[in-house]
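# what follows is a predicted structure for the sequence shown.
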Amino acid sequence: MKKQDTWGIVKRLFFIGMKFRSWFILTLIISVILSIVSTYRPYLTMQVVDNDITKLKDNALMMKHIYILVGLVFAETILNFFLVYFSNYISQNVIRDIRERLYAKLIYFRTSFFDKTPIGQLVTRAVGDVETIATVYTDGFLMVFGDILRIVFVLIMMFSTNVHLSYITLAILPLMVMITRFFQKRLKKAFGDERTWTANQNSFVQERLAGMSIIQVFNRQDAEFKKFDDINITLKTALLRTVFIFSLFFPVVELISSLFIGFILFYGGYITISAGVVIAFIQYISMLIRPLRQIADRFNNIQRGIVGAERVLGVMDEDYAMPNTGIVKKDHFDGKIEFENVRFAYDDKQEVLKGIDFKVNPGETVAIVGATGAGKSTIISLITRLYDINSGRIVIDDVEVKDYELYNLRSHIGVVLQDVFLFHGSIFENLAFGDESVTLEKIKAGAKEIEVDQFIEQLPGGYDFVVSERGSSISLGQRQLLSFLRAYLSDPKILILDEATSSIDHESEKLIQRATEKITKNRTSIIIAHRLSTIEKADKIIVMEHGKIVEEGKHLELLDKNGYYSTLYKAQLRHEVELEEEQQS
């Protein structure tokens, strides 16, 4: 992801916030009024001390000034409330907007992006990093503007009160700027390390939780805990480095402020300045130091937000969307599929498919078989354009797949993957995932047609049964049957089935075989077969080895050739017999 300069990020965030410009303007007006009110208060205090209390000229006027002072304090409180509320209102709306933009971008990214980017890092970007951007608005544009405005008004009031002391006070400004710059540089690096290791930890935890059964089966608990502990210690060190810099910064600012106020008291007594002027100047110095310190504090928080924004905008700037330049749209597919000298590599280095040529006629059922890594499952991704080929052509109904409007192409293709993914939600919601307009009656009718209605109705709540994350609350066979029904309900003209490699119970396998026969009827079907006994009735079998097609024909024809398919089939048959004998013994 591309590095971006700080001001470039700030400008982009500012223009994103301009979507809520009316709220910005209202908050800026409140900030101006608050600055005027707060800086006038010390001046009025000076008048009360020097004219009303010291000279005791007019009690009525003194009481009037005191009432005004009390009113100003209440006004400051109310204005501060609205300033904080409105700035947070703006920031939360902007954050919602950024989250929507980020998610809208991610869901259209190519599969290759997710292949190389850890999901934990993306979760950190979409949740944690986006949240830190809020500080750019709550502590940034509006509050910093208010602080700068207050400094300007304070300086104006100071010079109108005592020019000599004002010039002396100005000497503190360069020192405060130097200190702020010094700490700001160190904080930027500290925040960057903090966010990097937070993302690493999220990615590590998410991956290990997903693979917990593997960790336990291989007795890797202690080793994995050690890895987590190393990351956790590094993150703690990064966080403590940030805390250390913060902890050092504020006492330094407080020390300079206290020393300067002490100097003003001493100097005021030395040159004989009125008590009211001294009191006003002490207040003005506090009001000057406070926004300077707040600006420094805000810049620290803004720095964290900018680091988060750099990461989020970096993802949003990635150009990983699958090109959707095709213009061909069809209401109906015949289902003819042709691969012409197709070559493909996931990483532009190791070719997975090496000059593949085959043809599937409308309504045919074609099985593709081969050892693991032969390139069978890759064919699914290429037909549905999850990836684009490196060379050659993939043609459906005499039109290259890249020339179809992408969503039109996918709407005519049903896919059942070997790794069945079910979302957390009801059975009904998962079955309606491909078509939200589908009714419960249609789902029930479809379930009955392919004989999966019985097991669904036996679940607690039936179609309202809530499936846990990734469908872990039901068996593998049941998940496969649900994925068959989901594909069947979309009524695609082209159906691609990627058989699960995992073993399932005998009853589920019989149901799956019957369901396969029914959902492949009257549509072009490609079956990525892992159990060769299930594809004996296929119209054609394509045999792959090391990314190439080595044999092609019907089941009995291929057995008669006594070639690679025959070897695979006999080896799998022996394995199944051995398993059956083991179970019987």
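Right, received. Where do you want to start?
# C-alpha from now on. contacts and neighbour counts both.
Will do.
# so which residue is smack in the middle of this protein?
Ala126 (2.7 Å; Cα atoms, centre = their mean).
# how close does the nearest residue to that one once chain neighbours are set aside get to Ala309?
Spatial nearest neighbour of Ala126, chain neighbours left out: Arg99 (6.5 Å); criterion: Cα to Cα, 6 or more residues apart in numbering. Counting by Cα to Cα, to the nearest Å, the separation of Arg99 from Ala309 is 11 Å.
# so the two - more neighbours on which side?
Ala309 (28 against 18; other Cα atoms under 10 Å).
# still on that earlier bit, who are the packing partners of the helix or strand the residue nearest to Ala126 falls within?
Following DSSP states H and E, one finds Arg99 within helix 59-106. Identification of packing neighbours for helix 59-106 by 3 or more Cα pairs under 8 Å, 6 or more residues apart in numbering; DSSP states H and E yields helix 6-17, helix 21-47, helix 130-136, helix 275-317.
# check it against this one:
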Amino acid sequence: MTTMKVTERVQGMGGPGRGGPFGSSMVGQKSMTFGPSAKRLFARLAPERVKVLAVLALAVASVALMSIAPKLLGTATDLIFEGLFGKQLPAGVSKEEAVERLRAAGDDRVADMLSSMNVLPGQGVDFGAVGTVLTVVLVLYVGSAVLGLTQGLLLNGVVQRTMLRMRAEVEDKIHRLPLSYFDKQPRGELLSRVTNDIDNVSQVLQQTMSQLLTSLLTVVGVLAMMFWISPALALIAIVTIPLTIAVTGAIMKRSQKQFIAQWRATGKLNAHVEEAFTGHALTKVFGRRREVERQFADQNEELFKAGFGAQFASGLIMPTMMFLGNLTYVVIAVVGGLRVASGTMSLGDVQAFIQYSRQFTQPLTQVASMVNLLQSGVASAERVFELLDASEEPADAPGSAASVSRGRVEFSHVSFRYEPEKPLIEDLSLVAEPGQTVAIVGPTGAGKTTLVNLIMRFYDLDSGHITLDGVDVSSMPRRSLRGQVGMVLQDTWLFHGTIRDNIAYGRPTASEEEILAAARATFVDRFVHSLPDGYDTVIDEEGSNVSAGEKQLITIARAFLSNPALLILDEATSSVDTRTELLVQQAMAALRSDRTSFVIAHRLSTIRDADLILVMEDGRIVEQGSHHGLLAAGGAYAALYQAQFAGPVVEEESLV
């Protein structure tokens, strides 16, 4: 038997980085740049490429119809204006004669306007032609609206299915992550990524994709129509594009950092709130409410500053774009008016062009206003991608599942450390024979739980081997290995469901008779009948409608029902009363029969009947043997026993 050296206790399930119920710390995160993250996010739409192409086609058609309509409205304006103008001219003369008379009278500007019109002197407005044009325009607008609605419905399905796959991928990823990841990650921070961040990505994609697509296509369509009407005026409008890119890029560069900080602060605050609420009773008992409130206020203030900075920076985009658009509108109106006066453009074309200029700057403004939402969504996507990119458990070695029939467990020169620079277990060797109950005792932090975690392959060894019935656990699929091991922990875990369902969690295929037999064997049956709904009593999320001891009994019944080949009990009776403990020990004795069991215990009364007791002290296995043999030896185990059972008596005698 060699020794095991523990130089420093590594935190258990709470893990490094947790601040307990009075605070929390954040895992360092490295943010990605906006471009690659946005590209990766939109690449997730690839499985919906057919529908995305359909959305694109509908958007193009909708924008095309919308872009043609102003030009036709300009035609209607020309018909009305030309009719009104023609009615003022004397009938019976040609347009050319009317133009010559105007020039002779010195009205060259009016003559220029008249020469560019399609006017019949003395004839008024052709309302039939105007009505036809307006009807066509109405059809175009209705068709554009219908196509846009269809596009929105398709896009909604695309986004929601994409989010469905992302949530499923995150859920699957969580089950592939090693236990060490959860040890180092505050639970509230992880929940924030899985819930808040994914929801934010969904909302942002839903709100921005349709509007961004339509706005960009509108810019292209409107620009084409503007060049068709007047290339000179179109060039004036184009000036706004580089200005828009420059202004938006400068603001985005600043606000993206703020959005990253905002969502980090959100995760940090969630982690603190989750821990503070979980330990709410402790904050009351130890009078730490003011400290918790101060830490909450500090982190809330941090979130406020980050959120204010992000929204303020991105909020500058909208008014800046409106200002640039208004400048363009003024220039086009002035130049267009001069061109109408000179006869180089018709009034309808100027009207259409002014409408196009509005349609041109409006989508640019909309794109700019969507930037802050898009930045927020990409910042959340980065945090989800960090989770998806986290290192997973090493893949199982190829091979078939091995069945544990005897339950012989052997540690052979095992070494392990949670952190490379901090040795924990060094060159440990021990053997647990089939059917033996091996108890592990010692002070807190001696690495007792680490031993059973290694058997379950929650962590992989640095060196050495652990075998079950001669089969190296590292060669066994994790699911197969863990399916043959029953485990009862000190910290009970029950899910929201009935007591029957929680017991059956150990073996879902168990019959009603088997569930009841497990409940009777572990004395669950004794208190269930006092509950209003018996085995159908629903346990709430916190398990507050059953006592701590009753919850522990349910978890023991769950392990009993699973009928494992190897049993691990980690302070399994720590939450039950003394009388119930005696009954549970009897149940545990029946449960441990004919199977190898590892029992971690602080209460030495629970392991008196163990076949082998390992005593760990100062990082080493200092003693091993039976209960009576170790007491007779008068060593470390005897000292622990005396301290636990004789200590109070000695103290009373010394006071007398």
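Ah, there it is. Keep in mind it's a predicted model, so treat the numbers as computed, not measured.
# hang on, the earlier thing: and the helix holding Arg99 of the first structure with helix 21-47, angle?
Per axes from the mean of the first three to the mean of the last three Cα atoms, to 10 degrees, the angle that helix 59-106 of the first structure makes with helix 21-47 is 150 degrees.
# helix 59-106 of the first structure vs the second structure, average offset?
By mean Cα distance after the TM-score superposition for the first structure, the fitted helix 59-106 of the first structure averages 1.7 Å away from its aligned residues in the second structure.
# skip ahead from that helix and say which helix or strand is next.
Toward the C-terminus from helix 59-106 of the first structure - assigned by DSSP H and E - lies helix 111-116.
# so which bit of the second structure is that following helix matched to?
Under TM-score structural alignment, the counterpart of helix 111-116 of the first structure in the second structure spans residues 179-184.
# tell me which element the equivalent of Gln299 of the second structure over in the first structure falls in.
Mapped onto the first structure by TM-score structural alignment, Gln299 of the second structure lines up with Ile231. Per DSSP H and E: Ile231 of the first structure is located in helix 221-270.
# how close does His538 of the first structure get to Thr365 of the first structure?
If you look again at residue 538 of the first structure, you'll see it is Ala, not His. In terms of Cα to Cα, Ala538 of the first structure sits 5 Å off from Thr365 of the first structure.
# next: Gln294 of the first structure.
71 Å.
# which one of those two has more residues nearby?
Thr365 (25 against 16).
# what's the closest non-adjacent residue to Ile499 of the second structure?
In space, Ile499 of the second structure is closest to Tyr535, 5.2 Å off (Cα to Cα, 6+ apart).
# contacting residues for the corresponding residue of the first structure for that neighbour?
In the first structure, Tyr535 of the second structure lines up with Tyr463, judged by TM-score structural alignment. The contact partners of Tyr463 of the first structure, taken as Cα atoms under 8 Å, 6 or more residues apart in numbering, are 426-428, 456-457.
# distance of Ser547 of the second structure from Ala432 of the second structure?
Distance from Ser547 of the second structure to Ala432 of the second structure, by Cα to Cα: 35 Å.
# those two: who's more crowded?
Between Ser547 of the second structure and Ala432, counted using other Cα under 10 Å, Ala432 has the larger neighbour count: 19 against 12.
# residues touching that one, list them.
408-410, 438, 596 are the contacts of Ala432 of the second structure under Cα under 8 Å, 6+ apart.
# now with 6 Å, please.
408-409 (Cα atoms under 6 Å, 6 or more residues apart in numbering).
# sweet, I'm off.
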